[in-house]
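# sequence and predicted model, in that order:
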Amino acid sequence: MKAPNGHRETQHPYETLDRASRAVVARATGGSSPTAAATAWADWALHLSRAPGRQLELAERAMRSAAKLALYAGRGTQGEAPFAPRPGDHRFDHPGWALPPFNLWQQGFLACQDWWDGAAQPPRGATQHNADRVAFMARQALDVVSPSNGVLTNPEILQKTIESGGGNLVRGAARLAGDMAARLTGQSESPDEGYAVGRNLACTPGEVVYRNELFELIQYTPQTEKVHAEPVLIVPAWIMKYYILDLSPENSLIRYLVEQGFTVFAMSWVNPTAALRDTSLDDYRRLGVMAALDAVTRIVPEARVHACGYCLGGTILAIAAATMAREADQRLASITLLAAQTDFTEAGELMLFLDESQLAFLEDMMWDQGYLDQAQMAGAFRALRAEDLIWSRAVRRYLLGEDEPQFDISVWNGDATRMPARMHSDYLRALFMENRLTAGRFAVEGRVIALKDIDAPMFVLGTEKDHIAPWHSVYKATLFTENELTFVLTKGGHNGGILSEPGHRGRHYRIGHRTRDKSYMDPDTWFDRHPAKEGSWWPEWSAWLTRKSGAEQVAPPAIGAPEAGLPPLGPAPGTYVFQT
């Protein structure tokens, strides 16, 4: 397959040698730059070395912690423990951690964790980014030596070992050997037989009606006698497979929309190989979003389109919409952004992995491979929640010998995709590193675009516990637009908050509406002024789409448009979703 745009850049043989050598190191480190890590430690340590007052403060903190531990031990570990785990840290939930000597080991670990929380605060003159990276690396190092990771230092593992006569360790060793063999051979873990794409995942009926080198377009079979005249086009993220929005039948957002009387189209991105190494971010707009919109309007002519983008799909949709506004293209009836960022100044913990050194290192690795591999990308996300996604999982799997029950979302989570080298470099550099979109420096086809040009009404949603697209960052869409906008903040994380079907227990959301004449409201004030409502946000969105649609409903359009060169190409979920 020929790349849609350009050719590999030519460069001097010396530079090729440099890049090749860095690519070798990058493969060994999983894409993490040793220089970036060393620079962060050097910045922190050198500034701390010139701060005697801060050194005394940290020494005093250490002595106070030691005194608290000594007092706690002297009481026979009776009374309230001086240190508590962080919210969300469940490594010490087992009741055995309240008994000696396990409670002393736990408290010693938490005391070290508490000291590093203070020590990693930036000394005067050090950059906050480097201090945050030092705190992150210190946390990773501490997680390695946590007493929860040891057979003899974890009461839960010890109890299980005694009860099973060591059977848990035998089962865990077999799993460890199997996982290591699979990693060495490049094999992926097979999902539970109870889950299969096309059978009970991504199983909403439909047909592929368009295909190019970047995506397949799926048109879903109508389930109501009448539909809204305006179709819905869903632009998913290309970092994972599209079917997070069509997971199981009971929590499929796509199925829900179809049942509400909407004609729904969804893009299913290709899983790129090195053949697409030169595909750019603009190719994803031009040959992706715009090609999909063109196909939808040929199938449903004379109807404006409700466009919805999720995560990275929302970012590229915002770019496409701003470009359309500049060109006076009025085909969008509304724009929905789900957990999608348009401004990246508060992009969350992912920024820990990004600076010029780190980006150059990643670019050299992708230059060599032609893409960013699934495992290399997944490692960064796991590291953000290492105590849960790495160490707690390893303890359960290899030391407790427990089977990990699979769920629909865990199967999807393991079904990652690659990303073309040029596109991923464009995205990281132009948006994450340089924040060009809201800084007035993002050019499409040689001319700068502006989000404030967008006239179509917007529905923007953030999730409370999102560590990939923090809701404060998502909320910034209200700062850089001037159109009618509804903002929703829902309970959950980046994926779980989206899967919030009606009837889902324990769900709530907040919703607010901004008209053109209202001034900007900061996110914390917005939060305080909009009380939580119980239930799912899905009906709110469906009702909002209905209000932005025409009053009359019509007969469902045909599947595809053979007369316009768009015949059905095969049943949903298509072929790209099965690419590995």
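Cool, got the structure.

# from now on I want contacts and neighbour counts done on CA atoms only, so please keep to that.
Fine.

# got the residue ranges for the strands in the stretch 251-400 of the chain?
264-269, 305-310, 332-338, 371-372 (DSSP state E, counting those that start in this stretch).

# ok, which of the ones you listed comes nearest Thr463?
strand 332-338 (8.8 Å; Cα to Cα).

# name the residues that touch that closest one?
230, 304-311, 314-315, 321, 456-462, 498, 545, 548-549 (Cα atoms under 8 Å, 6 or more residues apart in numbering).

# among those residues, which are in helices?
Those of these mapping onto helices are 314-315, 321, 545, per DSSP state H.

# try this one next to it:
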Amino acid sequence: MQSFDPQSMMNEWVGKFYQPDAWQEWMKSAQQMNAAPLLEVLREAGGSIAPEALLTLQQDYAREAAQLWQDFVASKIPALSDRRFTSGAWKDQPVSAYSAAAYLLNARFLMALAEAVDASPKVRQKIIFAVQQMIDAMSPANFLATNPDAQAKLIETKGESLAKGITQMLADMQKGRISQTDESAFHVGQNVATTEGSVVFENRLFQLIQYKPLTETVHQRPMLMIPPCINKFYILDLQPENSVVRYLVEQGHTVYLVSWANPDQTMDQVTWDDYIEEGAITAISTVKAISGQKQLSTFGFCVGGTILSTALAVLAARGEHPAASVTLLTTLLDFSNTGVLDVFVDEMQVTLREKTIGKKGLLPGRDLASTFSALRANDLVWNYVQANYLKGEAPPPFDLLYWNSDSTNLPGPMFCWYLRNTYLENKLCIPNGLSVCGETVDLGLIDAPVFIYGSREDHIVPWQAAFASTALLNPGKPERNVFVLGASGHIAGVVNPPAKKKRSYWVNHDQVRKSDDWFAGASEHAGSWWPVWADFLTEHAGKKVKAPASAGSKDFPAIEQAPGRYVKVRAA
């Protein structure tokens, strides 16, 4: 089942590197190694290794392998710092400890081999990624026969853990994905996505939610939030204590939010232009009409930020400037540095997508979910294989992982346009390099102060890539741009409410062009970056006025209560 395979999106590349005859040579002892099969695989992939470099790696490996064997014979337990092997069962059983240590030695050797490959940067990155995927999959922790924790559980439960694990594995195979949490513990609108509000507009692409004020007065200019369309909006409204939406409402903003439809076959011809015109631009005009305001505070998260920026550039080309401020969280506008996601995008893979779904069709949400899981396979795949299947443990409830499992489809034409014009050809950052909705796009024409946020450990939008937006927006007026760097990753860095008093963030008010220079001069502060953002929003949101008594308007009456119907549609 392709969606159940964490390497499915690698297609040909993983196939080249997961050839047992080649790789298993490196799982043997040093005296038995034969480099020929592996070198042939590298040649087919477009890479090579200098003979002297290979010899050095082999000699280092042989020396370490000999020492490890001597320690094993002498009953010396190796030190195991890898968190997969830190339990007492691994350390108390010499054979298991040796198995783990030998695996880690082989893993280090294979990665050193991959990093020594002479190839183009893109090919080399793919080789390293594929090797890492193979290494993660071959961990002795992933197999009952070599996992002492799972074996102990099997004996302790008299086989019940294995029976339960098999049952859970079969259930997951039916779902087409690995269960990461107790999904029965959550219900959208009941204990996630619970901030009170009303749907005040809908079309085929989205519902527009207006949230109920929690303060007597609100800022004159409302806030429009555009989340990514590749997953559900409620990552911004999980629980009351970690809800970005509720925080903004508590700060006195009248918040409107786009809840994207989960596409089905009726949307299999929807384009990127449709997402801009019928999506973001329609949302902007609707909020303006309901609020009576000419300008709004605007917000985009991840792909939502790319959609928002494109829409604002299209409107700027039409002589319209509806944004009083722009917030972009972990957003790519310049796609020259896309981190590890770059391994999934090349001419061959994009062309293949275009041939299959470029004119009509859907990209299943589970394909995207598999891709993102593969980026952190140990955390999002093998960890659950070990716990759910080998040990028969039921995953505990966790709102973030429930959201992570609630994937969405994408229209094929929209997705293919996005892949080619941003990730592959990087045209969005080129003034007038693209035509969208009948207008040439120039991000430099967006006339608004901008708050840009990046997460330091983000593997989807590297923070340096988020920082690159400072050179595209407000050219000639860098003082209108604010960049803040937060700790942690793509999601945990964003969803970091002040009350938790967790993590830290960096700020630098000097106007510098290079991300490294910015970080060198930045100061670190404990806690959440949200208050810094709140100050920025307050500065541009206008005076305080009486909060609206009801949602919508005469022309846009409330349709249903938040979170609405669209967010509850699950991908097949």
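Everything's here; your move. For clarity, every value in this text was computed on a predicted model and none was experimentally measured.

# TM-score for the pair, please.
Aligned and superposed, the two chains score 0.88 in TM-score terms (TM-score structural alignment, normalised by the length of the second structure); 541 aligned residues with a Cα RMSD of 2.8 Å.

# ok, back up a step: identify the farthest-apart pair in the ones in helices among the contacts of strand 332-338 of the first structure.
That would be Thr315 and Leu545, which, of those, are the farthest apart (Cα to Cα) at 20.0 Å.

# tell me the secondary structure at Ala89 of the second structure.
helix (DSSP: H, G, I helix; E, B strand; the rest coil).

# ok, and the closest non-adjacent residue to the equivalent of it over in the first structure?
Aligned against the first structure by TM-score structural alignment, Ala89 of the second structure finds its counterpart in Gly96. Sequence neighbours aside, Pro155 is the residue nearest to Gly96 of the first structure in space, at 5.4 Å (criterion: Cα to Cα, 6 or more residues apart in numbering).

# cool, Leu248 of the second structure as well?
Val255 (7.2 Å).

# tell me which element the corresponding residue of the first structure for Thr167 of the second structure falls in.
Matched to the first structure by TM-score structural alignment, Thr167 of the second structure sits across from Ala174. Per DSSP states H and E, Ala174 of the first structure falls inside helix 167-185.

# that helix - contacts with which helices or strands?
helix 155-164 (3 or more Cα pairs under 8 Å, 6 or more residues apart in numbering; DSSP states H and E).

# mind listing what's buried in the helix it packs on?
155-158, 160-161 (16 or more other Cα atoms under 10 Å).

# do stretch 352-361 of the first structure as well
Applying 16+ other Cα under 10 Å to stretch 352-361 of the first structure flags 352-355, 357-361 as buried.

# one more: stretch 325-345 of the second structure?
325-339, 341-345.

# was I right to think Asp136 of the second structure contacts Arg376?
No: the pair Asp136 of the second structure / Arg376 is not scored as a contact, 9.7 Å apart, by Cα atoms under 8 Å.

# okay, the spatially most central residue of the second structure and Ser8 of the second structure: tell me how far apart.
Nearest residue to the geometric centre of the second structure (Cα atoms, centre = their mean): Ile460, 4.9 Å. Distance from Ile460 of the second structure to Ser8 of the second structure, counting by Cα to Cα, to the nearest Å: 18 Å.

# give me the nearest residue to Val170 of the first structure, chain neighbours excluded.
Gly401 (7.7 Å).

# can I assume that neighbour is in contact with Arg171?
Yes: here Gly401 of the first structure lies in contact with Arg171, judged by Cα under 8 Å, at a distance of 5.3 Å.

# among these two, which residue is more densely surrounded?
Legend: neighbour count by other Cα atoms under 10 Å for Gly401 of the first structure and Arg171, higher for Gly401 (23 against 17).

# which SS class is the counterpart of the more buried one in the second structure?
For Gly401 of the first structure, the aligned position in the second structure is Gly392, judged by TM-score structural alignment. At Gly392 of the second structure the chain is in coil, as set by three-state DSSP.

# residue contacts, Gly392 of the second structure?
Taking Cα under 8 Å, 6+ apart as the definition, contacts of Gly392 of the second structure comprise 160-166, 168.

# need the counterpart of Thr336 of the first structure in the second structure.
Match for Thr336 of the first structure (TM-score structural alignment): Thr327.

# how far away is its match from Val482 of the second structure?
9 Å.

# any common contacting residues for the two?
450-452.

# neighbour-wise, which of the residues you listed leads?
Val450 (27 neighbours).

# hang on, it packs against Val484?
No: Val450 of the second structure is beyond contact range of Val484, at 11.1 Å (criterion: Cα under 8 Å).

# mind listing what the closest residue to Ser550 of the second structure other than its chain neighbours touches?
Here the nearest residue to Ser550 of the second structure in space, its sequence neighbours aside, is Lys212; by Cα to Cα, 6+ apart that works out to 7.8 Å. Residues counted as contacts of Lys212 of the second structure (Cα under 8 Å, 6+ apart) are 196-198, 249, 254, 550-551.

# how many residues are close by the equivalent of Gly493 of the first structure over in the second structure?
With TM-score structural alignment defining the correspondence, Gly493 of the first structure maps onto Gly489 in the second structure. Using other Cα under 10 Å, Gly489 of the second structure has 20 other residues around it.

# Gln561 of the second structure too?
16.

# chain neighbours aside, what residue packs nearest to it?
Ser198 is the one closest to Gln561 of the second structure (Cα to Cα, 6+ apart), at 4.3 Å.

# show me the contacts for the one you found.
Ser198 of the second structure neighbours (Cα under 8 Å, 6+ apart): 209-212, 551, 558-564.

# just the buried ones from the residues you listed?
By 16+ other Cα under 10 Å, the contacts of Ser198 of the second structure give 209-212, 551, 558-559, 561-564 as buried.
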